[in-house]
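Peer 1: Could you work out the structure for the sequence below:
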Amino acid sequence: MASEGAQYEGTDWTKDGTADGTAGAAPASPGAAPESPEATGGSGNGDAQSADSSSSDPRTMDPKVAAAIAAAEAASPQGASTVRVDSWIWSVRLVKTRSMGATACRGGHVRVNGERVKPAHGVRVGDEVRLRHEGRERVVVVTRLIRKRVGPPVATQCYIDNSPPPPPR
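Peer 2: Sure thing, here's the model as predicted:
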């Protein structure tokens, strides 16, 4: 946690809560590029490039959600393009505990791109993860790699849910 406070050292804060007196600018989120829509909470500076990037996501992202995503992505090692599958399915709240995710992998209930995987298998952005859990199958496509467990609003930003509807009761 000490490293999170270190990122704001030397920043001049104004009364309106902006850094260096620039109105409308959000403080830089850890692990996110300053020009990305996640870092600015979905609001661009009006040029065509930022308008195109924000129009690709139909939902405008809440600044708190964007900050939480950036914090979760900052927890992963720099330059890592994969995350353990048991850790990822726990982080995005598909299972309650990481050990439940590892047990599901060992039992053959987790498939990545159609293949049964061990708990240490690495998932990448774009991989399809299938999980049989609690009587239903969840089919998700990875959109963000995180290692830290996050809240439900942030977790839904990390995958695309292609699961069939739950069975009727």
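
Peer 1: For the rest of this, base every contact and every neighbour count on C-alpha atoms.
Peer 2: Fine.

Peer 1: What's the local residue count around the nearest residue to residue 109 once chain neighbours are set aside?
Peer 2: Closest residue in space to residue 109, ignoring its immediate chain neighbours: residue 132 at 5.2 Å, by C-alpha to C-alpha, 6 or more residues apart in numbering. Number of residues near residue 132 (other C-alpha atoms under 10 Å) recorded here: 15.

Peer 1: Second input sequence below; structure requested for side-by-side comparison:
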Amino acid sequence: MRIDKYLWCIRYFKTRNVATNAVKKGHVKVNGSTVKPSREIFPMDKIVIRKNQIDYQLVVLDIPESRVGAKLVDMYRKDTTPKEAFEHTELLKFAKDHYRKKGMGRPTKKDRRDIDGYLDESE
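Peer 2: Down below sits the predicted model:
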């Protein structure tokens, strides 16, 4: 089965077109090498998918006949993604809260004084 069809069948991508585009952009690697969407996959292949700043790591257990239900996905793949990958996204959420919101413009004098006061306290 083609890699793009497989990723669509096991519900990592909503449509087959989205899966094909992800493979073309190099977000999918099979056994450590970047592949084309037409690459055939076989059981025990190791797949790494870069999606939403997370590197999902999968092992192909079996090839489905067609798209499978969400409850049956685990029969066809084994997810070996480390927990640290998900913890990294949590840290990114906290880092984004620190920055000013888009459209707020430059800091005012009061904001600047608060920033300087914070920096002086930390030293």
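
Peer 1: check contacts around the equivalent of residue 38 of the second structure over in the first structure.
Peer 2: Superposed on the first structure with TM-score structural alignment, residue 38 of the second structure falls opposite residue 120. Residues in contact with residue 120 of the first structure (C-alpha atoms under 8 Å, 6 or more residues apart in numbering) are 84, 85, 86.

Peer 1: Out of those residues, which is nearest to residue 143 of the first structure?
Peer 2: For these, the residue nearest residue 143 of the first structure by C-alpha to C-alpha is residue 85; the value is 13.5 Å.

Peer 1: For residue 84 of the second structure, see how far away the counterpart of that closest one in the second structure is.
Peer 2: In the second structure, the residue paired with residue 85 of the first structure is residue 3, using TM-score structural alignment. The gap separating residue 3 of the second structure from residue 84 of the second structure is 26 Å, by C-alpha to C-alpha, to the nearest Å.

Peer 1: Out of the two, name the residue with the larger neighbour count.
Peer 2: residue 3 (23 against 10).

Peer 1: who are the neighbours in contact with the more buried one?
Peer 2: When contacts are taken as C-alpha under 8 Å, 6+ apart, residue 3 of the second structure is in contact with 37, 38, 39, 40, 41.

Peer 1: Tell me how many other residues surround the last one.
Peer 2: For residue 41 of the second structure, the tally of surrounding residues (other C-alpha under 10 Å) stands at 18.

Peer 1: What's the match for residue 27 of the second structure in the first structure?
Peer 2: So residue 27 of the second structure corresponds to residue 109, using TM-score structural alignment.

Peer 1: same deal with residue 49 of the second structure?
Peer 2: Counting by TM-score structural alignment, residue 49 of the second structure corresponds to residue 131 in the first structure.

Peer 1: Tell me the helices and strands packed up against the helix or strand harbouring its match.
Peer 2: Using DSSP states H and E, residue 131 of the first structure sits within strand 128-133. Judged by 3 or more C-alpha pairs under 8 Å, 6 or more residues apart in numbering; DSSP states H and E, strand 128-133 of the first structure is in contact with strand 110-112, strand 136-142.

Peer 1: and the angle for it with strand 136-142?
Peer 2: 150 degrees (axes from the mean of the first three to the mean of the last three C-alpha atoms, to 10 degrees).
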